[in-house]
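Asker: Predicted coordinates and the sequence they were generated for:
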Amino acid sequence: MKRAILSITEDGLRLGLKIQEASSGHLYTLEKYINSGTPNIYPIKGNLKDFMAYVFVEYKEIVMIMSSGIAVRSIAPWLNSKLTDPAVVVCDDSGKYAISLVSGHIGGANKVAEEIGEIIGGQAIITTASDNRNIESVDMLAKRLSLHIDNYENAKLVTACMVNGKSVGYIDEYGILNNGKKSDCSNSAIIYIGNKAKPTIEVKNKTIVKLTKKCLVIGVGCRKGTEPEKLIAAVESIFNENNLSPVAIKGIATIDLKGKEPAIIQLSNYYNVNLNIISREDIKKVEDRFENSTFVKETIGVGSVCEPAAYISSNYGKRIVPKVKAGGITVSVYEVKNVEVIDE
């Protein structure tokens, strides 16, 4: 269960039951308001401030039916970062307002406040500057398009430029923003969307925020017993040489015969991505598209490993780096087909 609803008055409990009925969630209140005839209500154990330590860990959305002052004092010790804190919405127990208090964007409190306002027939209070100007902030853009932000401080600065009426340029290598690739990049702030480790523009005196989608599949092959460190170093070298960001790595792909090779398993663990095993039968269907080795074909039944594995695993996507050979290791990189529809 991702939502907790907390009330500390009888009117608040009635409002909490209304919210729970309409949206689900675990409802907590003071023990004195709980009786055997009211199921699915849990007690707030101990004082509220201490209890919130548990709630902050267990729930992604928190609706607090109480005064803003009580809510702020009870959650203050547990606040950590806008990147990790749960969404917190505060309602008065008469149901007039639903206030987005913490994590309005990344945590989703602004949307939760709007939802709760609808349920209770009250007004959602949103105080973030970009929302109140109908401007999509950088973090909300990234959230909507499943993009990873490289620098949250720069994201804030670029959003501030938009809020203050300054023009912001963009480079979109995926073609998912306004159906375009590039805007005026002479502006002082730039949004870069793509796979590059370093955007290929002059960034002097510009604030630039990089947004990256996990859309690259690394196809690999290696000799039995290859040292994991050697394989990782080969991949890192190829990414550096091609100015590719490791943040964009979505998965590792290899042939079924290499599915249990320790170096390849370690590579997927190193990047914390899935290892996709491609059967020889599937590779045979596409291997004529790629450079083949007679020796490899006589040995394992197919003439190529890394490229067809990456090609298939990327949903027959676009080749970014052709096969690279390095001391018993082969590596290629493909971009997943239809990057714009990837939803992590």
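Answerer: Noted; the coordinates are in hand.

Asker: all contacts plus neighbour counts: C-alpha atoms, from now on.
Answerer: Will do.

Asker: Show me where the stretch 201-344 of the chain has its strands.
Answerer: Counting by DSSP state E, counting those that start in this stretch, the stretch 201-344 of the chain has strands at residues 207-212, 216-222, 249-255, 274-278, 318-325, 329-335.

Asker: Which one of the ones you listed lies nearest to residue 199?
Answerer: Taking Cα to Cα, strand 207-212 is the member of those nearest to residue 199, at 8.0 Å.

Asker: Pull out the buried positions in that closest one.
Answerer: Buried residues in strand 207-212, counted by 16 or more other Cα atoms under 10 Å: 207-212.

Asker: swap in stretch 27-46?
Answerer: Under 16+ other Cα under 10 Å, the buried positions of stretch 27-46 are 27-30, 33-34, 41-42, 44.

Asker: before we move on, what about stretch 170-181?
Answerer: Using 16+ other Cα under 10 Å as the test for burial, stretch 170-181 gives 170-174, 177.

Asker: Same check on stretch 112-131?
Answerer: 112-117, 119-120, 122-126, 130-131.

Asker: Pick out whichever of the residues you listed sits closest to residue 256.
Answerer: Comparing the buried residues of stretch 112-131 against residue 256 with Cα to Cα picks out residue 112 as the nearest, at 45.2 Å.

Asker: also this one, for the comparison:
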Amino acid sequence: MSTAILVLTRDGLALARRLRDARPDEGIVIFGPSCVVGACGGPVPSADEAAIGASSPFFATAEPGVFGWLGPLRLVFPTIWQRHDSIVAVMALGIVVRLAGPLALDKRRDPAVVVVDDAGRFAISVLGGHGAGANELAYRVAEVLGAQPVVTTASDVRGLPAVDQVGRDQGWTIERADNLTRVAASVVRRDTVAVWQDAGSFDWWRPFGPWPSHFHRLRSWDELPGLHASALLVISDRLEPENLPEEQTLVYRPPTLVAGIGCRRGTSLETIAAWTHSVLTAHGLAAGSLAALATVTLKVDEPGLLAFAAARQLPLVAFPPDQLAHQAGIETPSERVRSKIGIPAVAEPSALRASGASRLLVTKQKGPGVTVALARKPAGRSAAGTYQFTGPVDPKAGA
């Protein structure tokens, strides 16, 4: 995360230095008016232009990571807003409200904004409390300065789950995100909220406080109509029923599934992607819960497989043949595969070994030049292999 600290006074600059020095590895930068951080009207040292851009409205000072500006803050604030993920402003709250208000367009993209008073007594989460991480930032700032964190988001002050944060620390993704605001409103109004869960950690609610009395766990989908719930949280790696409330449902996808993949030489990205999606859909499983792809090291130079992993932003984990040869749980061994590469299968043992599962969720499914098997990770386990590839790969790696 790129964090900028804005100051207007020398007392504010002292607070900014304490914050920066407490987290030296985060690349925090400090900005202030020229008369506070350097000489009034200070020139731009040419040696530092590369750090801030030759056309930047800021100038570098003699202190590394500290930059000044000339003129009013309102002229340079939009540049800081665009360049940084989070902003800590050591100044009056009203100044920040006037500056940030016209720039705040989308809470999913706007930076986190925290305001600290010049005496360092309060750290106020102003914008992006949940989505951008301003609440967490306010707590961190307060801890360093010995200040009082001020967080006003309704779910936090009432000890209720923040629906845009559920499972976030465990890598869960959210589908039907357009419903976040409506569902959050139901939560804080303490309307009835139904919860269906069959995957992921069942302790997801604990960081928020006790289990809310207006949350009702479903044991069967048949219970939902009679509950007359105002909102529905679905936590699953399976495809949800089609008749769920259109505008009151949030779907969370825990990363629980591992797809073991074998393929012929030259099989395309499109073929691998289409067949993997087909296998998931046919077995009622959600593509959003894929945690990793797995294969044998002999296949890690396959352009189609690498492209599929990159397109889905999934790690590709791979194992040498000798680690897959005697993997327990293989259900459909192939003599044809054994004769070619010396092991009885690729998709099934890869899925099992990468997931840590003792049995397959879906046995090998044969497609056009590609085979796919699926396994579910035991709770709390990350997909892992002898080799992990998350970006461009050396075709000789792991061979």
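Answerer: Nice, thanks for sending it over. These numbers come from a predicted model, not from an experiment.

Asker: quick one on the thing from earlier: and the furthest pair within the buried residues of stretch 170-181 of structure 1?
Answerer: Counting by Cα to Cα, the most remote pair of these is 170 and 174, 11.6 Å apart.

Asker: who touches the nearest residue to residue 240 of structure 2 once chain neighbours are set aside in this structure?
Answerer: Distances taken as Cα to Cα, 6 or more residues apart in numbering place residue 234 nearest to residue 240 of structure 2, at 7.8 Å, with adjacent residues excluded. By Cα atoms under 8 Å, 6 or more residues apart in numbering, the contact set of residue 234 of structure 2 is 195-197, 240, 249-252.

Asker: Residue 309 of structure 2: which of those is nearest?
Answerer: residue 252 (21.3 Å).

Asker: Which position in structure 1 pairs with that closest one?
Answerer: Matched by TM-score structural alignment, residue 252 of structure 2 corresponds to residue 211 in structure 1.

Asker: that older thread, in strands only, show me the buried residues of stretch 170-181 of structure 1.
Answerer: 170-172 (DSSP state E).

Asker: about what we covered before: as JSON lines, the buried residues of stretch 170-181 of structure 1 with distance to residue 98 of structure 1 would be great.
Answerer: Shown next, in JSON lines, are the buried residues of stretch 170-181 of structure 1 (distance: Cα to Cα, whole Å):
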{"residue": "170", "distance to residue 98 of structure 1": "35"}
{"residue": "171", "distance to residue 98 of structure 1": "37"}
{"residue": "172", "distance to residue 98 of structure 1": "37"}
{"residue": "173", "distance to residue 98 of structure 1": "39"}
{"residue": "174", "distance to residue 98 of structure 1": "37"}
{"residue": "177", "distance to residue 98 of structure 1": "32"}
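
Asker: Go ahead and name everything in contact with stretch 287-297 of structure 1.
Answerer: Stretch 287-297 of structure 1 has contacts (Cα under 8 Å, 6+ apart) with 302-304, 307-308.

Asker: ok, back up a step: please identify which of the buried residues of strand 207-212 of structure 1 is nearest to residue 183 of structure 1.
Answerer: Nearest to residue 183 of structure 1 among the buried residues of strand 207-212 of structure 1 is residue 208, at 13.7 Å by Cα to Cα.

Asker: if I read this right, the closest one contacts residue 154, doesn't it?
Answerer: Yes: using Cα atoms under 8 Å, residue 208 of structure 1 makes contact with residue 154 at a distance of 6.6 Å.

Asker: Just list the residues touching the residue mapped onto residue 168 of structure 2 from structure 1, thanks.
Answerer: Under the alignment by TM-score structural alignment, residue 168 of structure 2 pairs with residue 143 in structure 1. Contact analysis of residue 143 of structure 1 by Cα under 8 Å, 6+ apart lists residue 106.
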